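In: sequence first, then the predicted structure, then my questions.
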Amino acid sequence: MSAIPSKLTDRFDKVRELVDVAEMYAADGAPMSAMQSLVEAITNIRSIIEPAPDQDRHPMARERLVETVEGALHRRTPEEVAAVPWVAASIGEHDERIGALASLVETVTAQHQAALVKWITRDWTCLCVVSCAEDPATACSLSGQQHVHPAIPGQTGVYGPCPMHPDAPGDH
């Protein structure tokens, strides 16, 4: 990291100064002034870590991105910095391979979410594994409902009568 002061370093210094001032106010019994100083520090922190509204339209310049990441590394690990969504997205705009990985992650995340929703919304009132409608050889008159026809021991692919509908016609 460079020893040359940067705009980002100046912004971090401003945050530290505001926090120090807030501590002095608090120690002197001026909680409202301390709170105002902390609110200003929060505003400065947000301007460092949150993208500007126009960032969605224009990619962050590589030099500014590097400067921002280097500034963040003063207090955070590389893993913590990489976990910030807009940092990851900005890096992906400058590195084709990372951008492609991010796109893959989004796709897999969407598929994972869909699979979770499918599992969660499954009808759990019946623990069936075979529907009568799936195999005409075992279809009973109530084929539209899921239920199990038990396999006959020793006879692969041969099923017995429907335990859910023992009196149903066509069930033998």
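Out: Good, I have the coordinates. Numbers count the residues shown, from 1 in each chain.
In: for the rest of this, base every contact and every neighbour count on C-alpha atoms.
Out: Fine.
In: what lies in contact with the strand or helix carrying residue 88?
Out: Element membership of residue 88, judged by DSSP states H and E, is helix 85-94. Helix 85-94 has contacts (CA atoms under 8 Å, 6 or more residues apart in numbering) with 50-51, 59-60, 62, 65, 69, 81-82, 98-100, 102.
In: again, but for stretch 127-138
Out: Residues contacting stretch 127-138 (CA under 8 Å, 6+ apart): 139-140, 142-149, 159-160, 171-172.
In: again, only using 10 Å
Out: 139-150, 157-162, 170-172 (CA atoms under 10 Å, 6 or more residues apart in numbering).
In: circling back to that earlier point, now render the contacts of helix 85-94 as JSON lines, adding secondary structure, distance to residue 131 and neighbour count.
Out: Shown next, in JSON lines, are those (DSSP: H, G, I helix; E, B strand; the rest coil; distance: CA to CA, whole Å; neighbours: other CA atoms under 10 Å):
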{"residue": "50", "secondary structure": "coil", "distance to residue 131": "53", "neighbour count": "13"}
{"residue": "51", "secondary structure": "coil", "distance to residue 131": "53", "neighbour count": "14"}
{"residue": "59", "secondary structure": "coil", "distance to residue 131": "53", "neighbour count": "15"}
{"residue": "60", "secondary structure": "coil", "distance to residue 131": "56", "neighbour count": "20"}
{"residue": "62", "secondary structure": "helix", "distance to residue 131": "58", "neighbour count": "13"}
{"residue": "65", "secondary structure": "helix", "distance to residue 131": "57", "neighbour count": "16"}
{"residue": "69", "secondary structure": "helix", "distance to residue 131": "56", "neighbour count": "19"}
{"residue": "81", "secondary structure": "helix", "distance to residue 131": "51", "neighbour count": "19"}
{"residue": "82", "secondary structure": "helix", "distance to residue 131": "48", "neighbour count": "15"}
{"residue": "98", "secondary structure": "helix", "distance to residue 131": "45", "neighbour count": "16"}
{"residue": "99", "secondary structure": "helix", "distance to residue 131": "44", "neighbour count": "17"}
{"residue": "100", "secondary structure": "helix", "distance to residue 131": "41", "neighbour count": "13"}
{"residue": "102", "secondary structure": "helix", "distance to residue 131": "40", "neighbour count": "15"}
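In: check it against this one:
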Amino acid sequence: MSTETEPTSPYAQVRDLVELAETYAEDGAPLSAQERLLEARTLLDGILRPRGTRKAPSMSLETLVTTVESATLRRTPEEIAAVPWVAAAIGEHDDRIGALGELADQVAAKHRAAIVEWIGRDWTCLCVTYCAEDPATACGLSGQVQHVHPAVPGRPGTYGPCPVHPDAPGDR
């Protein structure tokens, strides 16, 4: 009987990394949790796209290293890393950096979409509550658009029509 331990399967390693990330997150260490999740993603990428089936890097590692080393004579590492093709080329040779780059691209796309949504929002209605919270004053916009009916002066608990949507069905 051999005393050597059998190497852990990549699937078990992914599970362990995800569990560790969960522990870090619960302990209030989100950056450590994210690092473990990136390691898990790198392993998953390796399982899903084995090295032999991946696209070949756009330049050899030797050429990339020589190019980056030459650039360090005139630029800081931060300036070199900011060049998109350099970051992409390094990501082709380092799975973890590639996964980080893909994550950054996804976050940037979500950020752009959130900005577009914000810009396209109808800013004429800056209402704050759903009138459906009180069925007695609910209007046709209940549950659809955040809006508020203004209180009628001198009549506490009585509300008038929505000032932004006075013609909405149910407004009185």
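Out: On my side now, so go ahead. Fair warning: this is a prediction, and the values are worked out from it, not measured in the lab.
In: farthest-apart pair in the contacts of helix 85-94 of the first structure, please.
Out: 50 and 100 (22.8 Å; CA to CA).
In: one step back: mind giving me the ChimeraX command for buried ones among the contacts of stretch 127-138 of the first structure?
Out: Here is the ChimeraX command that picks out the buried ones among the contacts of stretch 127-138 of the first structure, judged by 16 or more other CA atoms under 10 Å:
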select :139,140,142,146,147,148,149,159,161,162,171
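In: residue 48 of the first structure contacts residue 11, correct?
Out: Yes: using CA atoms under 10 Å, residue 48 of the first structure is in contact with residue 11, at 7.6 Å.
In: who touches both of these two?
Out: residue 71.
In: residues touching the residue nearest the centre of the second structure, list them.
Out: The C-alpha lying nearest the average C-alpha coordinate of the second structure belongs to residue 107 (CA atoms, centre = their mean; 4.3 Å). Contacts for residue 107 of the second structure (CA under 10 Å, 6+ apart) come out as 101, 113.
In: list the contacts for residue 149 of the first structure?
Out: 128-132, 138-140, 158-165, 171.
In: could you see which of those residues carry over to the second structure?
Out: Here is what carries over to the second structure from the contacts of residue 149 of the first structure, by both residues aligned by TM-score structural alignment, their matches' CA atoms under 10 Å: 128-132, 138-140, 159-165, 171.
In: which helix or which strand is home to residue 129 of the first structure?
Out: Going by DSSP H and E, residue 129 of the first structure is not part of any helix or strand.
In: which SS class is residue 170 of the first structure?
Out: The three-state label given to residue 170 of the first structure by DSSP: H, G, I helix; E, B strand; the rest coil is coil.
In: was I right about it contacting residue 160?
Out: No: Residue 170 of the first structure lies out of contact with residue 160 (CA under 10 Å); the separation is 11.8 Å.
In: could you tell me how far stretch 96-108 of the second structure lies from the centre of the chain?
Out: Centroid separation for stretch 96-108 of the second structure versus its chain: 10 Å, with CA atoms, centre = their mean, to the nearest Å.
In: can you give me how far stretch 146-165 of the second structure is from the chain middle?
Out: Relative to where its chain is centred, stretch 146-165 of the second structure has its mean C-alpha point 38 Å off (CA atoms, centre = their mean).
In: sorry, slip of the keys, the one I care about is stretch 115-123 of the second structure.
Out: 19 Å.
In: who's in contact with it?
Out: Contacts of stretch 115-123 of the second structure (CA under 10 Å, 6+ apart): 109, 110, 111, 112, 113, 114.
In: in what helix or strand does the fourth one lie?
Out: Put plainly, it is residue 112 of the second structure. Assessed by DSSP H and E, residue 112 of the second structure sits inside helix 95-120.
In: and that helix with helix 84-93, angle?
Out: Put simply, helix 95-120 of the second structure runs at 130 degrees to helix 84-93, going by axes from the mean of the first three to the mean of the last three CA atoms, to 10 degrees.
In: identify each buried residue in helix 95-120 of the second structure, please.
Out: 95, 96, 97, 98, 99, 100, 101.
In: ok, average deviation of it from the first structure?
Out: Helix 95-120 of the second structure, aligned to the first structure and superposed, deviates on average by 0.5 Å (mean CA distance after the TM-score superposition for the first structure).
In: what span of the first structure is that helix aligned with?
Out: The aligned range for helix 95-120 of the second structure in the first structure is 96-121, by TM-score structural alignment.
In: just how off-centre is the matching stretch within its chain?
Out: 9 Å.
In: just stretch 36-56 of the second structure next, same as before
Out: For stretch 36-56 of the second structure - counting by CA atoms, centre = their mean - the centre lies 20 Å from the chain centre.
In: what's it in contact with?
Out: Contacts of stretch 36-56 of the second structure (CA under 10 Å, 6+ apart): 10-11, 13-22, 24, 30-32, 34-35, 92-100, 103.
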